[in-house]
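J.: My questions are about this predicted structure, shown below with the sequence.
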Amino acid sequence: MSRPFTKPAMTIAQQIAHLTAQGMTVPNAPVAEHWLRHVSYYRLSAYWLPFEHPKGQAGPRFVAGTNFQTIIELYEFDRHLRLLILSAIERIEVAMRGSWAYALAHAGGPHSYLDASLYSDRRHFHDNLSRLAREVGTSPETYIDHYRRTYDDPAMPSVWMVAEMMSFGQLSRWYSLLDDRALRSQIAQPFGLSETVLVPLLKHLSTVRNSCAHHARLWNRGFLIRMKLPNKPASLAATLAPLAGAGPARLYNSLVLIWYLLMQVDPASNWQADMKALLATHPTADLAAMGFPVGWEQRPLWL
């Protein structure tokens, strides 16, 4: 039995009328038209979802007092949140690229990453290598082109070159696949975390980074790729919030771990203060939806 999609396209005027009819206050129609035209109804709908009654409930769609201006402010808060997180992850990512390349280069030479015996799963290693080789073959980067024109043995560039061109997600996969725990620990050492914590954390942060880079809603998102919470140092453990069951991970612990990593790779960073200032501007002050525990401001890494 077919299930056809029957929702019609609406003009912007119809979108405003529809929101108003469903119980949302639209105090300034020209402002609403601007946002619906330049951001879109569908993208903004992710930000008014928390203000909706449960589906199937009789009456208006939106809870009393829902205002289009609040939706705009929440969207802007989320946009600034993504930019602030992306700036931090960029520094962490660059540091991780350098640590991975340095450790491998000194463990076995500039091309040691090509040694299949270093990895715990040969099939996954060859999958990663095939993907990387395709990117090297089509890369427009000057340093990759120089290597292709100058050398042919090995065909792949040195580890410090490929470290600069692979995605953060790729980097986390290459790192996690290393079979030698001592080598993984050496790479993790500059970050002040054990490799058992850093491996899943990088996978998680790669997902967070992609949400930021693709302009996706972030503030109250749940992440299926969870992290492992460290139990040391004590200040970090005391700042984290216990994971709630097996459900998606919320953003609070991600922010704590991002700040902890930043303290290792950029000790002069003002990121924590900038984040606290941004959190103070949340339009509804609903930080619980982000996983923030009561009294979070008094936990060690936020002081």
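T.: Here it is on my side, so go on. Numbers count the residues shown, from 1 in each chain.

J.: drop to CA atoms for contacts and neighbour counts, all remaining ones
T.: Fine.

J.: Go through this protein and flag its longest helix.
T.: helix 68-108 (DSSP state H).

J.: Tell me which helix or strand comes right after that one.
T.: helix 122-138 (DSSP states H and E).

J.: If you count contacts, what does that next one end up packed against?
T.: Under the contact definition 3 or more CA pairs under 8 Å, 6 or more residues apart in numbering; DSSP states H and E, helix 122-138 sits against helix 168-177.

J.: try this one side by side with the last:
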Amino acid sequence: MSDVVLKPPTTYEKQIEILRSRGLIISDEASALSVLKRVNYYRFTAYALTFKQNDEFFTNTTFERIYRHYEFDSLLRQHLMKVIEYVEISFRTHISYTIAHNYGPDGYEDETMFNNNTWCKDFNEELCRNIAKSKDPFVIHHISKYSGKFPVWVAVEVLTFSWLSKLFKNLKSKDKKEISKHYNLRYEEISNWLHVLTIVRNRCAHYSRLFNQKLPISVKFKRQDKTKDIKENQLYAMIFNLKYLVTDSSTWNTWVIGLESIIEAYNDVDLRLLGFHEEWKLQLKKC
């Protein structure tokens, strides 16, 4: 039995008192209470870390300012999911197309398709688990009509983005090169970016904080971009490289305009804490 004693729970009113005792300015208590009744105190105070030291808030820090950072983060997550969806669907298409035409509709069942033969078993076991728990009509259809046989272009649709990333990584080099040609990229870059994107996507999907939160792995850059002074472990590094994965210029530029709108509406947010370069608008523009 653990001897660790957890903190006792606090009321919403007590949470207000704690924040005030640490120097946070709360001018509209009713509004602050409304926020804390909807947004977990622990989640809210994660955004306060930027504005305090040793549990004391910096002078003139307001509850409203911290909440604006929370709102900004929420909108950024939603906006990122739009472009990640584009990339994810694109890779499901290109990966399944390449496997189907090079190895046949059920080529993923053959260990010789993979760079690491032993990974074939892990992949197919994961695929079976996802099929077994899926209630999607297309899965039920293939189970009943094709005795549970799934062509690769159907199979990839039940994979998580994380496993799609792993699938790409474990393909033979010639197949990764074939897929990479669609993006005019090296497969080493794509493999790294897909891995990073699975992390960003999971943070977005689970409403985790993006603001002032470093990435657990470093983002790789194209050779010509390594001199741009972009921090490799912050969110902007991945946003910058997303422009190479979104091959349609119109789609990308429309997404960037949406990003600009969010940033302009929350111009008190310090973008440097997300790794944004001072020339980010110019850097993200796609001709």
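T.: Thanks, I have the structure now. Note that this is a predicted model, so its numbers are computed, not measured.

J.: now the longest helix of the first structure: how far from the chain's centre is it?
T.: 7 Å (CA atoms, centre = their mean, to the nearest Å).

J.: And stretch 149-161 of the second structure, by the same measure?
T.: With CA atoms, centre = their mean, you get 21 Å for stretch 149-161 of the second structure.

J.: again, but for stretch 113-127 of the second structure
T.: 25 Å.

J.: Leaving aside the residues adjacent along the chain, what's closest to the alignment partner in the first structure of T98 of the second structure?
T.: With the correspondence set by TM-score structural alignment, T98 of the second structure lines up against A103 in the first structure. Spatial nearest neighbour of A103 of the first structure, chain neighbours left out: I187 (6.2 Å); criterion: CA to CA, 6 or more residues apart in numbering.

J.: Could you say which helix or strand holds the residue in the second structure that that neighbour lines up against?
T.: By TM-score structural alignment, I187 of the first structure lines up with I179 in the second structure. Counting by DSSP H and E, the element that carries I179 of the second structure is helix 173-180.

J.: Quick one: residues in contact with that helix.
T.: Residues from elsewhere that reach helix 173-180 of the second structure (CA atoms under 8 Å, 6 or more residues apart in numbering): 94-95, 98-99, 115, 168-169, 186-187, 190.

J.: Turn the residues you listed into a markdown table, columns for neighbour count and distance to C204 of the second structure.
T.: Listed next are those as a markdown table, based on neighbours: other CA atoms under 10 Å; distance: CA to CA, whole Å:
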| residue | neighbour count | distance to C204 of the second structure |
| --- | --- | --- |
| H94 | 16 | 24 |
| I95 | 23 | 24 |
| T98 | 17 | 29 |
| I99 | 20 | 30 |
| N115 | 16 | 31 |
| F168 | 22 | 22 |
| K169 | 21 | 23 |
| R186 | 14 | 27 |
| Y187 | 21 | 25 |
| I190 | 23 | 20 |
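
J.: surely A241 of the first structure meets V294?
T.: No - A241 of the first structure is beyond contact range of V294, at 10.0 Å (criterion: CA atoms under 8 Å).

J.: So these two - more neighbours on which side?
T.: A241 (17 against 10; other CA atoms under 10 Å).

J.: residues in contact with the more buried one?
T.: 252-253, 291-293.

J.: if you set the cut-off to 10 Å instead, what comes out?
T.: 229, 250, 252-253, 256, 291-294, 296 (CA atoms under 10 Å, 6 or more residues apart in numbering).

J.: can I get the contacts of helix 173-180 of the second structure in TSV with distance to F211 of the second structure?
T.: Compiled in TSV, the contacts of helix 173-180 of the second structure are given as follows (distance: CA to CA, whole Å):
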residue	distance to F211 of the second structure
H94	32
I95	32
T98	37
I99	38
N115	37
F168	29
K169	29
R186	30
Y187	29
I190	24
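
J.: Once you drop chain neighbours, what's closest to V199 of the first structure?
T.: Nearest to V199 of the first structure is S176, by CA to CA, 6+ apart, at 5.6 Å.

J.: In contact with the alignment partner in the second structure of the one you found, which residues?
T.: Per TM-score structural alignment, the equivalent position to S176 of the first structure in the second structure is K169. Neighbour list for K169 of the second structure: 114-116, 163, 176, 187-188, 190-192, 194-195 [criterion: CA under 10 Å, 6+ apart].

J.: nearest to I66 of the second structure, of those residues?
T.: H195 (30.6 Å; CA to CA).

J.: What is the aligned counterpart of the closest one in the first structure?
T.: H195 of the second structure maps onto K203 in the first structure, by TM-score structural alignment.

J.: Kindly report the same for I84 of the second structure.
T.: In the first structure, I84 of the second structure lands on I89 (TM-score structural alignment).

J.: Now do the contacts for its match.
T.: Per CA under 10 Å, 6+ apart, neighbours of I89 of the first structure: 83, 95, 168, 202, 205-206, 208-209, 212, 258-259, 261-262.

J.: Likewise for D106 of the second structure?
T.: Counting by CA under 10 Å, 6+ apart, D106 of the second structure has contacts 99-100, 149-153, 155.

J.: Top of the residues you listed by number of neighbours, please.
T.: V152 (23 neighbours).

J.: which one in the first structure is aligned with that one?
T.: By TM-score structural alignment, V152 of the second structure lines up with V159.

J.: Give me the distance between that match and P110 of the first structure.
T.: Distance from V159 of the first structure to P110 of the first structure, counting by CA to CA, to the nearest Å: 6 Å.

J.: got it, and L287 of the first structure?
T.: Distance from L287 of the first structure to P110 of the first structure, by CA to CA: 46 Å.

J.: my read: L259 of the second structure touches L80, true?
T.: Yes - under the criterion of CA atoms under 10 Å, L259 of the second structure makes contact with L80 at 8.8 Å.

J.: Next, the contact list for the spatially closest residue to L84 of the first structure that is not a sequence neighbour, please.
T.: Closest residue to L84 of the first structure apart from its sequence neighbours, by CA to CA, 6+ apart: M275 at 7.4 Å. The neighbours of M275 of the first structure, taking CA under 10 Å, 6+ apart as the test, are 80-81, 84-85, 255, 259, 302.

J.: F57 of the second structure: which of the contacts of D106 of the second structure is nearest?
T.: Distances from F57 of the second structure to the contacts of D106 of the second structure, taken by CA to CA, are shortest for A155, at 51.5 Å.

J.: ok but the closest one is inside a strand, no?
T.: No - assignment of A155 of the second structure by DSSP: H, G, I helix; E, B strand; the rest coil gives helix, placing it outside any strand.
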